[in-house]
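*Asks:* below: sequence and its predicted model.
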Amino acid sequence: MGNGAKAAMRRERSDKDGKGSAKSQLKSNQAAMNIICGICRQTFLQTIKRKALEEHIESKHSGKEFSACFPGFEG
């Protein structure tokens, strides 16, 4: 049996199992939005840097403290 036939058999098996379908990353991205601004309740990805959060404070809540907007942030 040639490599082309083996690949076709592998594709058929994976289609039966449902493993070959493309998966969306939207649900996992939504689950990773666990940093929340304490004032406006905007969510951010857990991989965000402190500088980006400080920019949010400057543009949306000027004059507020970082700890008031993001009390549980460690980073």
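*Replies:* Perfect, thanks for sending it.
*Asks:* C-alpha from now on. contacts and neighbour counts both.
*Replies:* OK.
*Asks:* check the burial of Leu45 by counting its neighbours.
*Replies:* 14 (other CA atoms under 10 Å).
*Asks:* centre-most residue in this structure?
*Replies:* Nearest to the geometric centre of the chain sits Asn29, at 2.6 Å (CA atoms, centre = their mean).
*Asks:* so who does that residue touch?
*Replies:* Contacts of Asn29 were listed using CA atoms under 8 Å, 6 or more residues apart in numbering, and they are Leu45.
*Asks:* where does it fall, helix, sheet strand or coil?
*Replies:* With DSSP: H, G, I helix; E, B strand; the rest coil as the basis, Asn29 sits in helix.
*Asks:* wasn't Phe73 part of a helix?
*Replies:* No: looking at Phe73 with three-state DSSP, it is coil, so not inside a helix.
*Asks:* want to compare, so here's the second one:
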Amino acid sequence: MGGGNGAKAAQKRDRNAKNAAAKKGDSSQLKSNAASKTIACKICFTTFQSTMKKPQLEEHAQNKHSKNYDDCFDEAN
């Protein structure tokens, strides 16, 4: 005769899935990334994360708009 552990395992999986879904809604990485997009291109309004370095922003300005950094971004970045 079986020990009945299959039902316990199924219950634990269900409980863990519910807990994971509840936690995911509170601390979603996508929501965190969207909130950190504080740099915006003045020409196309594309947003970038605050951790983006100036060389990467210069690359955007050159490749997308054939302009320099100062034409696309505020000096505060």
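*Replies:* Sure thing, it's come through. On a predicted model such as this, the values are computed, not experimentally measured, just so you know.
*Asks:* for the residue lying closest to Cys69 of structure 1 once chain neighbours are set aside, list the residues it contacts.
*Replies:* Spatial nearest neighbour of Cys69 of structure 1, excluding adjacent residues (CA to CA, 6 or more residues apart in numbering): Gly38 at 4.6 Å. Taking CA under 8 Å, 6+ apart, we find Gly38 of structure 1 in contact with Ala68, Cys69, Phe70, Pro71.
*Asks:* what's the matching residue for Lys51 of structure 1 over in structure 2?
*Replies:* Matched to structure 2 by TM-score structural alignment, Lys51 of structure 1 sits across from Pro55.
*Asks:* tally of neighbours for Ala32 of structure 1?
*Replies:* So Ala32 of structure 1, with other CA under 10 Å, has 14 neighbours.
*Asks:* grab the nearest non-local neighbour of the equivalent of it over in structure 2.
*Replies:* Aligning on TM-score structural alignment places Ala32 of structure 1 opposite Ser36 in structure 2. Leaving aside its sequence neighbours, Ser36 of structure 2 sits nearest to Gln49 (CA to CA, 6+ apart; 5.3 Å).
*Asks:* my read: the one you found touches Thr38, true?
*Replies:* Yes: if you go by CA atoms under 8 Å, Gln49 of structure 2 and Thr38 touch, sitting 5.9 Å apart.
*Asks:* now do the longest helix along structure 2: which elements does it pack against?
*Replies:* With secondary structure taken from DSSP state H, structure 2 has its longest helix at helix 5-26. For helix 5-26 of structure 2, not one helix or strand is in contact under the criterion 3 or more CA pairs under 8 Å, 6 or more residues apart in numbering; DSSP states H and E.
*Asks:* all strands for structure 1, in order.
*Replies:* 35-36, 43-44 (DSSP state E).
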